[in-house]
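Novice: predicted model and sequence below, questions to follow.
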Amino acid sequence: MRKKLRVAAYAICVRDGQLLLARSPVLNGDGFEWVLPGGGMEHGEDPYDTVVREVEEETGYLVEPTGLLGIDSSHHLFPGRFGRGVDHHGVRLVYEARITGGELRYEAHGSTDMAAWHPPDDVPALTRVSLVDKGLALWRERPAAGRVVGPVDVQE
């Protein structure tokens, strides 16, 4: 089984009581899900620079990370074709960030197809990845250890 480590950085951007999210096609091509703006770190890139670059790519906004809210780790085994699966470990740094410039626009030819502002109370009704809920929990709770353990209820 092939081992893959992916380190990524994401932003929680809240402005005027609204949360910025990006929309991504589901991997199997059947629908869409909302994600935190952000993405994979390039080799040699600082995570701070990663979140700034990725938010601009996906949303058009320039951001300033104002704090590291926490780190989320995920581990999944994915079956592969011809018996060669992937043991995937994702390490996701979640920053709080403020918009400093730019204008909302959609990413062309990227991993997302649009970005939009959502009231946090509307998030539970959205089709979304679990990192959205974990990011909101980090933002709301600001745990000293920088991690949220177990299932997250975004209504809390």
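Specialist: All right, it came through fine.

Novice: could you use CA atoms for every contact and neighbour count after this?
Specialist: Will do.

Novice: and the contacts of stretch 18-34?
Specialist: For stretch 18-34, contacts defined as C-alpha atoms under 8 Å, 6 or more residues apart in numbering pick out 12-14, 35-37, 58-59, 111-120, 126-129, 132.

Novice: try 10 Å
Specialist: 11-14, 35-38, 55, 58-59, 104, 106-107, 110-123, 126-132, 136 (C-alpha atoms under 10 Å, 6 or more residues apart in numbering).

Novice: ditto for stretch 112-128
Specialist: Against stretch 112-128 from outside (C-alpha under 10 Å, 6+ apart): 13-26, 31-37, 55, 57-60, 104-108, 132-133, 136, 153-155.

Novice: and with 7 Å instead?
Specialist: Here stretch 112-128 makes contact (C-alpha atoms under 7 Å, 6 or more residues apart in numbering) with 17-25, 33-35, 58-59, 106-107, 154.

Novice: now the buried members of those residues.
Specialist: 19-24, 33-35, 58-59, 106-107, 154 (16 or more other C-alpha atoms under 10 Å).

Novice: as JSON lines, those with distance to Y95 and secondary structure would be great.
Specialist: JSON lines is the format used below for the buried ones among the contacts of stretch 112-128 (distance: C-alpha to C-alpha, whole Å; DSSP: H, G, I helix; E, B strand; the rest coil):
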{"residue": "L19", "distance to Y95": "13", "secondary structure": "strand"}
{"residue": "L20", "distance to Y95": "13", "secondary structure": "strand"}
{"residue": "L21", "distance to Y95": "14", "secondary structure": "strand"}
{"residue": "A22", "distance to Y95": "16", "secondary structure": "strand"}
{"residue": "R23", "distance to Y95": "19", "secondary structure": "strand"}
{"residue": "S24", "distance to Y95": "20", "secondary structure": "strand"}
{"residue": "E33", "distance to Y95": "20", "secondary structure": "strand"}
{"residue": "W34", "distance to Y95": "17", "secondary structure": "strand"}
{"residue": "V35", "distance to Y95": "14", "secondary structure": "strand"}
{"residue": "E58", "distance to Y95": "16", "secondary structure": "helix"}
{"residue": "T59", "distance to Y95": "16", "secondary structure": "helix"}
{"residue": "Y106", "distance to Y95": "21", "secondary structure": "coil"}
{"residue": "E107", "distance to Y95": "21", "secondary structure": "coil"}
{"residue": "V154", "distance to Y95": "18", "secondary structure": "coil"}
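
Novice: included below, for side-by-side comparison, is a second structure:
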Amino acid sequence: MAKRWKPNVTVAAVIERDGRFLLVEEETTDGLMLNTPAGHLDPGESPAEGCIRETLEETAHHFTPTALLGVYMARTRRAEDITYMRFAFTGTLGAFEANRPLDKGIVRTLWMTAEEIRASTVRHRSPLLLQCVEDFLAGKRHPLDIIHLDGSVNDPGAG
């Protein structure tokens, strides 16, 4: 029987303030790369909950999603063939926890303009980074309730 294909589900926050976007610089096997706060969806959490968690872990900022920018897919064939499905959100940046350590591999956070992001594509960890920013700038927004979360997601005994 052939191996079943499954995409890796990720979440990302596109956060803009005063014409600049919050990014993280992280250590990767390809060197220091840039990304929006992003990461893998964990079992038992909704995409919005995962985005809240990842943003806090990677930036030490609380985040409240207010809209879904879109659902994106990309494929990489570096060490292995992986397809990523990204749920990108925009929202409100909240309190900063100054003493909170950032996730392993995150070197720092930084604020970049759209022009700076466009000029640094060689350093983008994900090919979806720029598309998400462009969609934000184009005003794309979808209501959060476009994602239906069945009760079984939060029920560890479901199955």
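Specialist: Received it, and whenever you're ready, just let me know what you need. Here the structure is a predicted model, which means the values were calculated and not measured.

Novice: re the thing from before, filter the contacts of stretch 18-34 of structure 1 down to just the ones in helices.
Specialist: Under the assignment DSSP state H, those contribute 55, 58-59, 130-132, 136 to helices.

Novice: identify the farthest-apart pair in those residues.
Specialist: Maximum pairwise distance among those (C-alpha to C-alpha): 19.9 Å, between T59 and S130.

Novice: give me the nearest residue to the residue most central in space within structure 1, chain neighbours excluded.
Specialist: For structure 1, the residue nearest the mean C-alpha position is L36 (3.3 Å; C-alpha atoms, centre = their mean). With sequence-adjacent residues excluded and distances taken as C-alpha to C-alpha, 6 or more residues apart in numbering, L36 of structure 1 is closest to L21, at 5.1 Å.

Novice: tell me the spacing between the counterpart of the one you found in structure 2 and A79 of structure 2.
Specialist: Under the alignment (TM-score structural alignment), L21 of structure 1 maps onto L23 of structure 2. Remark: distance between L23 of structure 2 and A79 of structure 2 (C-alpha to C-alpha, to the nearest Å) = 25 Å.

Novice: tally of neighbours for D87 of structure 1?
Specialist: Burial of D87 of structure 1 is recorded as 16 neighbouring residues (other C-alpha atoms under 10 Å).

Novice: so it touches F78, yeah?
Specialist: Yes - using C-alpha atoms under 7 Å, D87 of structure 1 is in contact with F78, at 6.4 Å.

Novice: which among the contacts of stretch 18-34 of structure 1 end up buried?
Specialist: Applying 16+ other C-alpha under 10 Å to those flags 11-14, 35-38, 55, 58-59, 104, 106-107, 112-115, 117-118, 120, 123, 128, 131-132, 136 as buried.

Novice: tell me what whichever helix or strand T66 of structure 1 is part of is packed against?
Specialist: Assigned by DSSP states H and E, T66 of structure 1 belongs to strand 61-78. Judged by 3 or more C-alpha pairs under 7 Å, 6 or more residues apart in numbering; DSSP states H and E, the packing partners of strand 61-78 of structure 1 are helix 47-59, strand 86-102, helix 130-141.

Novice: hey, which of the ones you listed is tucked in deepest?
Specialist: helix 47-59 (a mean of 22; mean count of other C-alpha atoms under 10 Å).

Novice: other SSEs contacting that one?
Specialist: strand 2-12, strand 38-40, strand 61-78.

Novice: angle of the first one against helix 47-59?
Specialist: Taking axes from the mean of the first three to the mean of the last three C-alpha atoms, to 10 degrees, one finds strand 2-12 of structure 1 and helix 47-59 inclined to each other by 80 degrees.

Novice: give me the buried positions along strand 2-12 of structure 1.
Specialist: If you call a residue buried by 16+ other C-alpha under 10 Å, then strand 2-12 of structure 1 has these buried ones: 7-12.

Novice: check the longest one too.
Specialist: Residues of strand 61-78 of structure 1 classed as buried: 61-65, 68-72 (neighbour count, 16+ other C-alpha under 10 Å).

Novice: adding distance to M1 of structure 1, write those out as TSV.
Specialist: As requested, the buried residues of strand 61-78 of structure 1 are exported to TSV (distance: C-alpha to C-alpha, whole Å):
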residue	distance to M1 of structure 1
Y61	39
L62	39
V63	38
E64	39
P65	37
L68	33
L69	33
G70	30
I71	26
D72	23
